[in-house]
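Chemist: Predicted model and sequence below, questions to follow.
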Amino acid sequence: MAAPCNFALIAVESSRSAPGMGSFSCFHHGDMERRSTLDEGALKKWFENSRARIDEFYDEAARRLPLKEMPELDGCIYAGGLCFGLADPVTNIILNAVGLLLHDQQGEHPPPHGRVRVYEGWRDVVWRSIDGIAAFMNAYFRYLSTDQAKRYLYLASQDLTLAIKLVHHDRFAQGSSNQRRPLLPDGGKLKAALRFAALKAQHPAPDVLAGLMTAEYPRDTLAPVLFKLGNQQGGKEQLTTDDVLEIRDLLAHQWPPTPQPANIDFWCRPNGRTCTRRGDDGVLVISNSLGEDLVAQTSIVTTRDYFQTQQQNYISDLVFCCEDMETKLSRCLEASALAASAMATEVNYDVPPCEHIISVKMCLLDTIHALYIKALATLPSKPSLLRALLVAGHCYGLMDPVSNIILNSFWYDVAFPLARGVEVDLPQGILDTRPMARLESRSLDGLVAMVQGTFGSKHRALEFLSSLDCDLTRSSYLGRPIIKIARNVSFAAVAEIAKHPQHTAFGSFLMSLSPEKIGHLHSLISAAHWDQLIRVLSNEMYSVWPVSVLKEEDSSLVSPFVSARISGKRLAFIRNLDFVHTELNKVLRKYCNQHPWEPSYQLDIICGVTASSSPFHPNFYHANFLATINDAIGSSHERTLFFAEFWVSPSREDVQSKPSSCCPIYDYSACIGRCSFCEDEGNKILHPPSGHSRDFNGSINLYRSAVRAYKDVLKGLLVSDFIYFDPGRDVELAKIIHDYEDNNIPEMLDTKPSLVCERPRFI
């Protein structure tokens, strides 16, 4: 049953929008101008409109299923036959109902008494489906407001896969890697969102629905079943009991099965009593001595090797990118084109900014955060370089963003070093993530300043940056190489807008770079050439930059009292960093012991920590850190990012009941998980795609709180300002710090409770 697109709500970007991006949820309101084809009345009646549409889905599913011959299906539809999933809504209802029937027959979840419809029709399950499908949108997409979710679902006629397509079209440029990325596999992000939606919809076994929709199936049976159920030729015929049994048999062959097989923990790395070996066939064999001449052997083979001859498919492989889905999307785009041609007046998109562009901006900040993690994973471990990155390592320039961050950090470290001997007091790690968030916001301001002259609007500039993932080198900047447009950009002005601490000198540096110099410097951005990069920057420093901007200022603005307070804050920071370092080493050793088939890792750089604060319960910590492979001395490897959770409590029993853990995160630019606590606090801790099991406030619709937390980051002083303060050059900051410490003006300091503001109770 095809779900037509609701054209009445479509509002579109003008023809001058960023290439390949639309704005199905972009609306501007104001007294002087109103960007409309929005049917406000339809949006206000969203629940009523949704119910009417979803009622049709259930009527169609009931018509097609053999309910008289298999009356137990009626109760399964009512209990768990929700209309959302990765197929069309009617197919989802049928698959979810049969999946619950299979689950009941396997004895895992016996059907409760009263699994029958209480009312005529499908009123209860329709309302639960509406709650679940809206919850999915908020859980799966970061920074999606409730109104935006409603618009996408209305446009998609409550077809979840089409709604996902519409959001991707708005957020990703056509042909970009993000738009081409398949829905699965994604490390568990989609499964976690479906489980959350099923919980919201009161499904009796949420893991069954989430597992069913994200599992792999034998291709030779999956395709015929979906064809029979779907919107193609077979999608109108009534199903027989044999058809239902065929669907049940398909679902019984999902991989991984639900519930998943038990995990096997390995508590010893290779040593005298445990050894590992990998055979010629790639199978890893772990042998554990059990004593008394007994040895336990476990064979481990990768899923890819095991299924390479199985011809497995996800449901989304055959539905999300099929011809029928492209037809639905084309209908929406055609309606968009008609709406765009009907717009008679020019609109100022920046007054006020709409929810769509706020979402784009927040997603860009996440993209930039991933770029900084990549830069940290590459930079050498040197406290002065970490300080240079946090103070002035902006991501705009004449190379790709990661290279810009690395080069700009090296440049600042060479051009504006701290006084001799100060580096010994610098920390090698980041606790509070707010300094990173502030740096990323300033970098985005610089990128917008670079391109806004071309578009005339921050709105369009942000969409353009989103289409390129902030990498201006990828599209040759509207047909012109980036080196050519540098002639028309005042980098000093861009750096000043981005609040670079030395914007004049930094602008002079960027303007001095010829294409040859850029190519040479870019070739030196690697672990094998760090020393050479420093020599090149040092040799050219005084010949390029005015000496007047490099000299140190008088540091007498800082009184001895204030200087002592700054030293105290630095010592407290180091103590807290040592505590976190100790705890992370424990969880990393535990991970290595339980995963002997992986390399052995060594903790390197802490990238951020979120701490709870409760006087009655154990305190938990979420953290990101970078680790190196602990093998041959002197070997160089790019660091691996980890997520960790650890607990601290005066009671050992409380901590044992809440085991600490960590795991690597490999794809932190797109597939990252959700955590209501960290996001609500505005902390940029990257979680594994599957999210985290402890959802402390029961909600991950964090659009408002995330935007509020972002704005709070930009206010006041941060602890890092004291840690990396340079009294010889940071004249303005010196005045602010002096006034704060000398006059005790609390509003000048961000006093939000943080791990780094005070010494933790348990140290």
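Modeler: Great, that's in hand.

Chemist: Could you use CA atoms for every contact and neighbour count after this?
Modeler: Fine.

Chemist: which residues in the stretch 101-250 of the chain form helices?
Modeler: 123-140, 146-155, 160-171, 177-180, 189-200, 206-214, 219-229, 241-251 (DSSP state H, counting those that start in this stretch).

Chemist: Now tabulate the ones you listed in a markdown table and tack on mean neighbour count and distance to Thr327.
Modeler: What follows is the helices of the stretch 101-250 of the chain, written out as a markdown table (neighbours: other Cα atoms under 10 Å; distance: least, Cα to Cα, whole Å):
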| stretch | mean neighbour count | distance to Thr327 |
| --- | --- | --- |
| helix 123-140 | 23 | 22 |
| helix 146-155 | 22 | 14 |
| helix 160-171 | 22 | 10 |
| helix 177-180 | 14 | 17 |
| helix 189-200 | 25 | 24 |
| helix 206-214 | 24 | 23 |
| helix 219-229 | 18 | 17 |
| helix 241-251 | 17 | 27 |
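
Chemist: So for the chain, the centremost residue is which one?
Modeler: In the chain, the residue lying closest to the centroid (Cα atoms, centre = their mean) is Ile672, at 3.8 Å.

Chemist: quick one: that residue from Ala709, how far?
Modeler: 19 Å (Cα to Cα, to the nearest Å).

Chemist: picking that back up, right, and the helices of the stretch 101-250 of the chain - which one's nearest Ile406?
Modeler: Comparison of the helices of the stretch 101-250 of the chain against Ile406 by Cα to Cα identifies helix 177-180 as nearest, at 24.0 Å.

Chemist: residues in contact with that closest one?
Modeler: 168-169, 172-173, 670 (Cα atoms under 8 Å, 6 or more residues apart in numbering).

Chemist: same thing with stretch 482-495?
Modeler: Applying Cα under 8 Å, 6+ apart, the contact partners of stretch 482-495 are 398, 446, 449-450, 472-473, 476, 503-508, 510-511, 515.

Chemist: Tell me which of those fall in helices.
Modeler: Applying DSSP state H to the contacts of stretch 482-495, the entries found in helices are 446, 449-450, 476, 503-508, 510-511, 515.

Chemist: Presented hereafter is structure B, for comparison with structure A:
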Amino acid sequence: MGCGDGGKVLRHIRGYYREALEQLPAEEFPSLLIAGACFGLLDPVSNIIVNTAATDTARSSSRKRKRRWRQQTTEEKTVSKDEVLALVDRRVAKRSLYGLITFLVSYLRYLHAREALRYLRLAKADLAVAVRLIDLDRLVTPSSSSTTDPSSTSFKVALKCAAVSGKHPCRDAFAAIWLNLSSHPRIQELLLALPLTAGRLRSLCKKQRIGIGTRPPPTSELAQSRVFLLLDTIHRAYVKAIARFPRDALRVTHHRGLLKAGHCFGPMPDPVSNIVLNTIWYDTAFPPGEEFLADMLLTGSLARMQARSAIGLIRVMCARFPGLPPHDVIAFLLQAGANLHEAVSRARREAGHHYEAEASADGELEAIYTRAARAAWHPEPEAFAKFTLSPLPTVALSNLTSVSDDCSLTAEQVEAISASLLDDAAASTRPSSHHVPKLKPWVAGLVARDCRRFQDDQFFFRGIVEAALLKSKVPGYQLHVICGVNDKVAEDGKNSYYDIKHGHPYCHINFLARPRGSPTAAPTLFFAECTNDDNSTEVFSCCAVDPSRDDGRCIQCEKQGWAKIVHPSFGRYRGCDTDLVGMAGEGTSMTNNGLFSRGMRRTMESWLSEEDAAYFDSRWDTKLAEYINKSEEMKDDPKFQRAFI
């Protein structure tokens, strides 16, 4: 490992083994060499002792390995302490190090192995402290931290992955032992007390409160992970906003405005209200030439809208605070939950006014929002900037602010907001004319093909979701809208099947549904794993999920990049267990670093997808017409391939 982070972590690990050997009787030394890993739920020394003492339990749980256990124990039963230390230095410590790294990258998404090693160095090879340090750097609040629930599927799988990477002889038993121990009251007390008893963690927490200008810049890996965490935060805001719309208003009219101009920044003080208001405003000011019914939001289009919103947020913050480093801009947005108003307030309070641009006249602010809207690919950036800075009608404000999280707007409220915008803001911001280029014949053919494909997919997935609702444990629900589909889910650890839809046998779906007869109740988000066979509607699992709490990992969805699917924290589905455990083993072609890079690359590539052409409008879409007419030439232009500028 050399003298870098790996070498420093190994020195800490070896020291922990020396401490553990002082507390263990000599007859336990062979068990330590076999299964005395330093990773678990407690401090490293306690983990070594618990894992060593639990060897007999692990042995009896696997009859197939019983003979091998006996042979290893017999061979090493007379080993001395010096011999144990030599074996620890040569192989046992490295196995524990690999297990520690693997646990972190398996448990926490968007984490490079190099970053995991750095955190282990800072935490002195203490796994629990390393996880909490990562939460601090990622600006995760204690209430939303996922480190306190060892019964979650992600935690169980991470323990298995650590056991595989650390060459533990009985991975399933290892995970089961720690899960059983975690339910013991005394262990729970120790887990809760850990942040208070770790002095180095307290000191690092204090450092996090130092002014923004005195903190060292984050590594490039941390900066990338913060961007992806910001996108996750924005995705949660969009799920809430979609749930605010009445079902028929969304399906008939506002699905179009949401995917074209429903950015999460604008005149309202929170991202959810901005998404709703911007959507209604665009459909009012620039009504579609032709409406069509949609029970499904295009997953790629929704992901692009979220990425464009992130770009707009970052652009506005960078323009308002030109002296602030970009990584601090992203940090403020992440802390504020993608709330631009809150992020500006935090930057003023914590970074200081010397970072803020002096100019704040309406004309300059309009120019800032215009440039941000252009960067965010808003179809009407100038009109949007004027609308953002114009006084809002009282009707729109009162209707939007009166809706709580457990309710949706009524159809009457949406109509009232639209009418007030038409009378006041929309007419003054709509440009006098549009000159939309005519599509080339071959491009028009592609647009027509994409529209047909969307209708075919919508018909198929609507049938799948209706079957899932019938199977779910909460019958009597009606589909609100499908808001996320990954139709490229393979069998656990296996390759795709070319005789199935898109070459993959399964799909993961997020959809919103509400109880029948409750039109104003906020719909519930569901996750479903279903067949991808055109001739079947088989449903393997269906359950309600909470975007603010459920954070299950799925290799099959993460490697797609754009597929923002909320998976349950508990229960099993394809992509959560076998794939992650397989990635931790030897001889696999997929690594966590590769998964992260592939997801990021696919997110950037999706920026160029022609899927948005399904919403092409010959009345207004000047920019889109120019774009898709030149799409073949632009695909090789790196300027259009950067998702963040």
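Modeler: In hand now; what should we look at? Being a predicted model, the structure only gives us computed values, none of them experimental.

Chemist: Format the helices of the stretch 101-250 of structure 1 as JSON lines; extra columns: distance to Cys363 of structure 1.
Modeler: As requested, the helices of the stretch 101-250 of structure 1 are arranged in JSON lines below (distance: least, Cα to Cα, whole Å):
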{"stretch": "helix 123-140", "distance to Cys363 of structure 1": "13"}
{"stretch": "helix 146-155", "distance to Cys363 of structure 1": "15"}
{"stretch": "helix 160-171", "distance to Cys363 of structure 1": "9"}
{"stretch": "helix 177-180", "distance to Cys363 of structure 1": "13"}
{"stretch": "helix 189-200", "distance to Cys363 of structure 1": "16"}
{"stretch": "helix 206-214", "distance to Cys363 of structure 1": "25"}
{"stretch": "helix 219-229", "distance to Cys363 of structure 1": "34"}
{"stretch": "helix 241-251", "distance to Cys363 of structure 1": "36"}
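
Chemist: Nearest to Arg480 of structure 1, out of the ones you listed?
Modeler: Closest to Arg480 of structure 1 of these is helix 177-180 (Cα to Cα; 21.7 Å).

Chemist: Can you find the partner of the residue nearest to the centre of structure 1 in structure 2?
Modeler: Aligned against structure 2 by TM-score structural alignment, Ile672 of structure 1 finds its counterpart in Asp551.

Chemist: Name the nearest residue to its match, ignoring sequence neighbours.
Modeler: Ser569 (5.5 Å; Cα to Cα, 6 or more residues apart in numbering).

Chemist: Test my guess that that neighbour contacts Val157.
Modeler: No: using Cα atoms under 8 Å, Ser569 of structure 2 is not in contact with Val157; the gap is 11.2 Å.

Chemist: Looking at structure 2, which helix is longest?
Modeler: From DSSP H, the single longest helix across structure 2 is helix 441-471.

Chemist: Distance from that helix to the middle of the chain?
Modeler: 26 Å (Cα atoms, centre = their mean, to the nearest Å).

Chemist: between the following helix or strand past it and helix 441-471, how many degrees?
Modeler: Following helix 441-471 of structure 2 in sequence order, the next helix or strand is strand 477-489 (DSSP states H and E). Using axes from the mean of the first three to the mean of the last three Cα atoms, to 10 degrees, the direction of strand 477-489 of structure 2 lies 120 degrees away from that of helix 441-471.

Chemist: for strand 477-489 of structure 2, packing partners?
Modeler: Where contact means 3 or more Cα pairs under 8 Å, 6 or more residues apart in numbering; DSSP states H and E, strand 477-489 of structure 2 is packed against helix 299-320, helix 441-471, strand 506-515, helix 555-558.

Chemist: Run through the residues that contact Val609 of structure 1.
Modeler: So, once contact is read as Cα under 8 Å, 6+ apart, Val609 of structure 1 ends up touching 430-433, 621-624, 685, 755.

Chemist: What is the aligned counterpart of it in structure 2?
Modeler: By TM-score structural alignment, Val609 of structure 1 lines up with Val485.

Chemist: which residues are contacting stretch 577-591 of structure 1?
Modeler: Here stretch 577-591 of structure 1 makes contact (Cα under 8 Å, 6+ apart) with 267, 427, 429, 431, 601-603, 606, 644, 646, 660-663, 763.

Chemist: picking up where we left off before, with mean neighbour count and distance to Arg236 of structure 2 as new columns, can the helices and strands packed on strand 477-489 of structure 2 be given to me in JSON lines?
Modeler: Output for those, formatted as JSON lines (neighbours: other Cα under 10 Å; distance: least, Cα to Cα, whole Å):
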{"stretch": "helix 299-320", "mean neighbour count": "24", "distance to Arg236 of structure 2": "10"}
{"stretch": "helix 441-471", "mean neighbour count": "17", "distance to Arg236 of structure 2": "21"}
{"stretch": "strand 506-515", "mean neighbour count": "24", "distance to Arg236 of structure 2": "12"}
{"stretch": "helix 555-558", "mean neighbour count": "23", "distance to Arg236 of structure 2": "16"}
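
Chemist: Quick one: closest of the ones you listed to Ala58 of structure 2.
Modeler: helix 555-558 (28.5 Å).

Chemist: Check which element follows that closest one along the chain.
Modeler: Taking DSSP H and E, what comes next after helix 555-558 of structure 2 is helix 578-584.

Chemist: circling back: please name the residues that touch the match of Ile672 of structure 1.
Modeler: Neighbouring residues of Asp551 of structure 2 by Cα under 8 Å, 6+ apart: 566-569.

Chemist: And the residues you listed, which is closest to Val105 of structure 2?
Modeler: Taking Cα to Cα as the measure, Ser569 is the one of these closest to Val105 of structure 2, at 16.7 Å.

Chemist: Alignment lookup: the closest one to structure 1.
Modeler: Ser569 of structure 2 maps onto Pro689 in structure 1, by TM-score structural alignment.

Chemist: What number of neighbouring residues does that match come out with?
Modeler: Number of residues near Pro689 of structure 1 (other Cα atoms under 10 Å) recorded here: 22.
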